[in-house]
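> Can you look at this prediction? I've put the sequence above it.
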Amino acid sequence: METSISGSPLDIDALRADTPSCATLLHANNAGSSLQPTPVTEAVLDYLALEQRRGGYEAAIERSAQREATYADLGRLIGAQPHQIAITDSATRAWNLAFAAIPFKPGDRILTSAAEYASNYIAFLQLQERLPITVVPVPNDESGQLSVRALAELLDERVRLVAVTHIPTSGGLVNPAREIGELVAGSEALYLLDACQSVGQLPLDVSDLNVDLLTTTGRKYLRGPRGTGLLYVRDETLDQLRPP
């Protein structure tokens, strides 16, 4: 059995064979944390054993080529260059690093989706306690997606950030990320996309989406180890950021 993502064939039978639990378990929680395939588990255990034998810094030097290859692989996955990617210890860490690097000013506005991830919204509210900014949830359209028409009406020179969750964590909603990106690209605002549930589940390209910043996790649809996350930053956006 084969299927494909972005035109690349996937051998489903081989993938199942690489995932021992498929023989004994019906697992439907990939949106929380997927079942690790054997190559992932073996790679993690092998690296821990190397650290045990050689030491942490020495192991990092010895495996530097594999680490650099990971940045290249992740770049190909989302249509980015290796230097545009930071690997973090979680998607939440990646998102918070991106958000904290945006130099907000009094009077700025944040536009977000009605179904925004809770911890993201907490960061908005915490910033609002420190600065006189305004957080505005964009209304949904008749299908339940973020309304692009409503976003266009709200998007003015006061908007510093449009932050949207691509696929919310507990439902089947898919927000129109590409259409949002096209709209934001014509403004002075930055576009931050939380793609935790979409990278690995849907084909996507950061250039096609017109995102300035994108975050995701390794443990969900990429079937990577827990404790891994990714932050993408567009080159043209770097000069606008002040990393904490």
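Perfect, thanks for sending it.

> C-alpha only now, for contacts and for neighbours.
Noted.

> Give the buried residues for the lengthiest helix in the chain.
Secondary structure of the chain per DSSP state H: the longest helix is helix 38-54. Neighbour-count burial for helix 38-54, counted by 16 or more other Cα atoms under 10 Å, picks out 40, 50.

> structure B:
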Amino acid sequence: MLDLSTLRADTPGIRHVSHFNNAGASLMPQPVIDAITRHIHLEAEIGGYEAAEAQKEAIQGFYTATADLLNTTADHIAATANATDSYARALSSIPFRQGDVILTTINDYVSNQIAFLSLQKRFGVQIVRAADEVSGGVSVADMAYKIKSLHPRLVAVTHVPTNSGLVQPVEAIGQLCRENDVLYLVDACQSVGQLPVDVRRIQCDFLTATCRKFLRGPRGMGFLYVSEKVLAANMAPLFIDLHGAEWESADAYRLEPTAKRFEDWEFPYALVLGAAEAHRYALKVGLDAIAERNVALCATLRTQLALLPGVRLLDEGAQLSSIIILYSEHKAAAELKAALAGKRINTSISTHGAAILDYTRKGMLTAALRISPHYFNTDEEIAGLVDTLHHALK
């Protein structure tokens, strides 16, 4: 069982807000804040290059802690600016040709879908979206059929989409990709930190994530997992720099042997150290314990929200995540968000444009309220959120 009083004592933000926007950016715990500010002060005192050199060992701790989160080793981790940056670097390493198939889902993240469309426009790749089950979530059977019949260059799945409570069956899809020797890219931006994520079980070639969401790290940091298969094949981002490769002669360079070939030379090292502390914090709390607590919190919250007048929860799937989408045809999502903000309760908006395919079929044509609790939230905070919404919906 989690020690909620200690976790909340570690979280100074709870003195100011009830935070239900953890799918956007969570509240950083004090050890993360301290790690960032210590390095900022060190840079101010001795210089940026010198501070990085002095903290070389601590900076390496980012790779170790991130690897521990994912059940891999540090040489398979690259630090990036954000999840979208990670995704772009992974995509750029794949030598797409005209006619190649990218097999994805209806619920893949909007930025990923736009990236696929950009590849379609530039290289003539085909975008194919596997069908969903009636109950929600991608059909593994349809994935299997399309992998075998279309021979895609890449299978890409968002583990936890931003636009519903869905958790996609990434491990089952990973098994299909291994059996058919297909590259597999998983967007774990919303899952790492709220659920256990094990790249050995998922069997992916790339996994991308940010540090600011359920991991409770700083904004401006993300990471990329790269498989041994990718490294052995000498795959690398299109625009590699002097950090990812060594310039050996006028016309040749040698790749960095580890996943660091996907990095740039320049880093905000204060954020790297803060992210490392956030990852260690999540590991200390325990990913299984976090997931169990989140399931209980969300079950309570969904039950109470479903009783509110004139609302519909758009969540679906056999397993639900810590993202709850509430839609009202009578009150604009922006009005509901503003009413909550007036009570210092943080939530966010999920727009129709963020999930055109999913929201159109659900009949949501404007925007919805996105509520994303995390393990440090309390039943009292849930009661305050529900009560405020009840009055705002009248």
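Cool, got the structure. Source: prediction; values computed, not measured.

> Got a TM-score for the pair?
The TM-score (TM-score structural alignment, normalised by the length of the first structure) is 0.93; 236 aligned residues with a Cα RMSD of 1.2 Å.

> which residues in the second structure does the very next helix or strand once past the longest helix of the first structure match up with?
Per DSSP states H and E, the first helix or strand lying C-terminal to helix 38-54 of the first structure is helix 56-62. The alignment of helix 56-62 of the first structure onto the second structure (TM-score structural alignment) spans residues 48-54.

> For the matching stretch, which outside residues touch it?
39, 42, 43, 59, 269 (Cα atoms under 8 Å, 6 or more residues apart in numbering).

> How about stretch 207-215 of the first structure?
With Cα under 8 Å, 6+ apart as the criterion, stretch 207-215 of the first structure contacts 79-80, 91, 94-95, 98, 177-179, 181-182, 185, 190-196, 206, 229-234, 237.

> Show the buried residues in those residues.
Applying 16+ other Cα under 10 Å to the contacts of stretch 207-215 of the first structure flags 80, 91, 94-95, 98, 177-178, 181, 185, 190-196, 206, 229-234 as buried.

> What is the corresponding segment of the second structure for the strand ranked longest in the first structure?
Counting residues, the longest strand found in the first structure (DSSP state E) is strand 159-165. Using TM-score structural alignment, the residues of the second structure aligned to strand 159-165 of the first structure are 152-158.

> same question, stretch 129-138 of the first structure
Under TM-score structural alignment, the match for stretch 129-138 of the first structure is residues 121-130.

> And for stretch 187-198 of the first structure?
Under TM-score structural alignment, the match for stretch 187-198 of the first structure is residues 180-191.

> who does the longest helix of the first structure touch, helix- and strand-wise?
Under the contact criterion of 3 or more Cα pairs under 8 Å, 6 or more residues apart in numbering; DSSP states H and E, helix 38-54 of the first structure touches helix 56-62.

> Next, the mean deviation of the helix it packs on compared to the second structure.
Following the fit onto the second structure, the mean deviation recorded for helix 56-62 of the first structure is 0.7 Å by mean Cα distance after the TM-score superposition for the first structure.

> Can you tell me what sits against the very next helix or strand once past that helix?
Using DSSP H and E, the next helix or strand after helix 56-62 of the first structure towards the C-terminus is helix 64-78. Helix 64-78 of the first structure is contacted by residues 80, 81, 82, 83, 84, 85, 199, 204, 205, 206 when judged by Cα under 8 Å, 6+ apart.

> aligned partner of the third one in the second structure?
In the second structure, the position corresponding to residue 82 of the first structure is occupied by residue 74, as judged by TM-score structural alignment.

> if I look at that match, how far off is residue 64 of the second structure?
Per Cα to Cα, to the nearest Å, residue 74 of the second structure is found 5 Å from residue 64 of the second structure.

> Residue 41 of the second structure too?
Counting by Cα to Cα, the separation of residue 41 of the second structure from residue 64 of the second structure is 24 Å.

> try residue 8 of the second structure
Residue 8 of the second structure is 26 Å from residue 64 of the second structure, by Cα to Cα.

> next one: residue 102 of the second structure
32 Å.

> who has more neighbours, these two?
Neighbour tally, residue 102 of the second structure and residue 64, criterion other Cα atoms under 10 Å: the higher count belongs to residue 102, 23 against 19.

> Help me confirm that the more buried one comes into contact with residue 150.
No. Checked against Cα atoms under 8 Å, the pair residue 102 of the second structure and residue 150 is beyond contact range at 9.5 Å.

> Tell me which helix or strand comes right after the longest strand of the first structure.
As assigned by DSSP H and E, the chain's next helix or strand after strand 159-165 of the first structure is helix 177-185.

> Against which helices or strands is whatever helix or strand comes next after that following helix packed?
Per DSSP H and E, the first helix or strand lying C-terminal to helix 177-185 of the first structure is strand 190-194. Here strand 190-194 of the first structure touches strand 159-165, helix 177-185, strand 213-217, going by 3+ Cα pairs under 8 Å, 6+ apart.

> Fine by me, we can end here.
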